[in-house]
Structure formats: C-alpha cells, structure tokens
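>>> I'll drop the sequence and a predicted model, then ask my questions.
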Amino acid sequence: MGKLILSLFSGLLGFVFKGIVAKFFVFFALFYITTEFIPVVIVLFIPDNLIPDLNSLFGYLPSSMWYFLNLIEFPFGVSLFISALLARFIIRRLPIIG
C-alpha cells in the first residue's frame, strides 16, 4: 500500500514540476517579452512623425459622439486592439513559437 501511494505522489509531483511549473515559466517569459518590449519596439522602429496625434484627431468629434464612444469604452478598445496586433506580430516572429 505504501508503494502505491509513493508512486502516485511521485507521478503527481513529476507532472506538476515537469508540466505545470515549466509551462508557467515559459508562458511568463513570453508574456513579459510581449508586454514589456512592445513599447520599446514602437519607439525604436516607428519614427515620431509617423505616429498620428490621436488626441487632436479625436478632438474634432462632437460631444454627442464622444458620449457614445465613452459608453462603449472606445478609447480602451483602441489601445487594446493595437497592443493585440503588435503582440500577435511579435509572437509570430519568435523562433520558439514560430
């Protein structure tokens, strides 16, 4: 009975340390790379004159339009969309993921 319990715990601990902990560190590294290097990539590769001034562009919208855009969380959605596109671009070019 003791050998059975010991083999079960051995298998469980092997699964935890080989599967879960290793995957945690790999995915944490990928998450850190994509979230911390995206602003660096933007600064390095996109010149300042190509980045539009979104505040001045959105300043031309009437207040009634801003009400509905804020109601559907449009500013948050735009930043989320741009970050997702850049993260997808970077993740596809990582040699680990391919």
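Done, it's in.
>>> from here on, contacts and neighbour counts on C-alpha atoms
OK.
>>> now residue 64, what's its secondary structure?
Following DSSP: H, G, I helix; E, B strand; the rest coil, we place residue 64 in the helix state.
>>> next one for the comparison:
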Amino acid sequence: MPAALFGILLSAFNSIIGLILRAATIKFVLFTVLYIAIREIVPLLQSSGILPGAEQASSLNNALLGIPSGVWYFLDLMNFPTGLRLVISAYVARFIVRRIPLIG
C-alpha cells in the first residue's frame, strides 16, 4: 500500500515540476525581469544624458507646432499624441531588447 501512495505522490510532484518548468513559465519570468530592468535602466540613462529626456523634447514640440489646426483636428480624433509616444517607446524597447545577447 505505501508503494502505491509513493507512486501517486511522485506522479503529482512530476506534474507540478513539469508545469513550473514549462517554456511559457520560463519566458514569463524572463520577460518580467527584462521589463523591470528596462523600466529601471531607462531613467538612469536619461539622467546621465545618454538618452534624451523631457528637456530635449522641445525640438519635437516645435516641429509639431507647425501643423495647421485643420490637420490637428483629425490627429486628435485618432489620438495621435498618445500613439506617437507608444510607437517611439516600442522602438526604443525593441532596440534595447535586440542588444541583449541571449534574447535578441
């Protein structure tokens, strides 16, 4: 009787280990750590002057000031300012991720 119980417990343990060590779980942990690292490293790079911060964004603001109000109406309908920020941050994140040897 105890040998059968040991087999059941061993089978349950193997199932739990298989679930934890599945590729999806490992990728989830890896990308979570990567997200946290990027979130902490980017402000450090901005404060050191390697990446442009908010004070360097004035040239982008000046470029957008030249757009006529009729065009801004349609850009506001499409929520262009938020979309532009998302696209730029996605390109920066892709650039950083591709420089990591194991992932990129």
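Happy to help now that I have it. Treat the numbers as computed from the prediction; the structure is a model and nothing was measured.
>>> and residue 35 of the first structure, what pairs with it in the second structure?
Residue 35 of the first structure maps onto residue 39 in the second structure when the alignment is built from TM-score structural alignment.
>>> so how many other residues sit close to that match?
12 (other C-alpha atoms under 10 Å).
>>> quick one: the helix or strand hosting residue 86 of the first structure to the second structure mean distance?
Per DSSP states H and E: residue 86 of the first structure is located in helix 74-92. Average distance, helix 74-92 of the first structure versus aligned residues of the second structure after superposition (mean C-alpha distance after the TM-score superposition for the first structure): 1.0 Å.
>>> what's that helix aligned against in the second structure?
Residue span in the second structure matched to helix 74-92 of the first structure, by TM-score structural alignment: 80-98.
>>> residue closest to the middle of the second structure?
Nearest to the geometric centre of the second structure sits residue 35, at 4.9 Å (C-alpha atoms, centre = their mean).
>>> which parts of stretch 38-52 of the first structure are buried?
residue 38 (16 or more other C-alpha atoms under 10 Å).
>>> need the residues that contact it.
Residues from elsewhere that reach stretch 38-52 of the first structure, judged by C-alpha atoms under 8 Å, 6 or more residues apart in numbering: 83, 86-87.
>>> end-to-end on stretch 62-81 of the first structure?
End-to-end distance for stretch 62-81 of the first structure: 23 Å, by C-alpha to C-alpha, to the nearest Å.
>>> buried sites along it?
With the criterion 16+ other C-alpha under 10 Å, stretch 62-81 of the first structure contains no buried residue.
>>> over to stretch 25-36 of the first structure?
Those buried within stretch 25-36 of the first structure under the rule 16+ other C-alpha under 10 Å are 30, 34.
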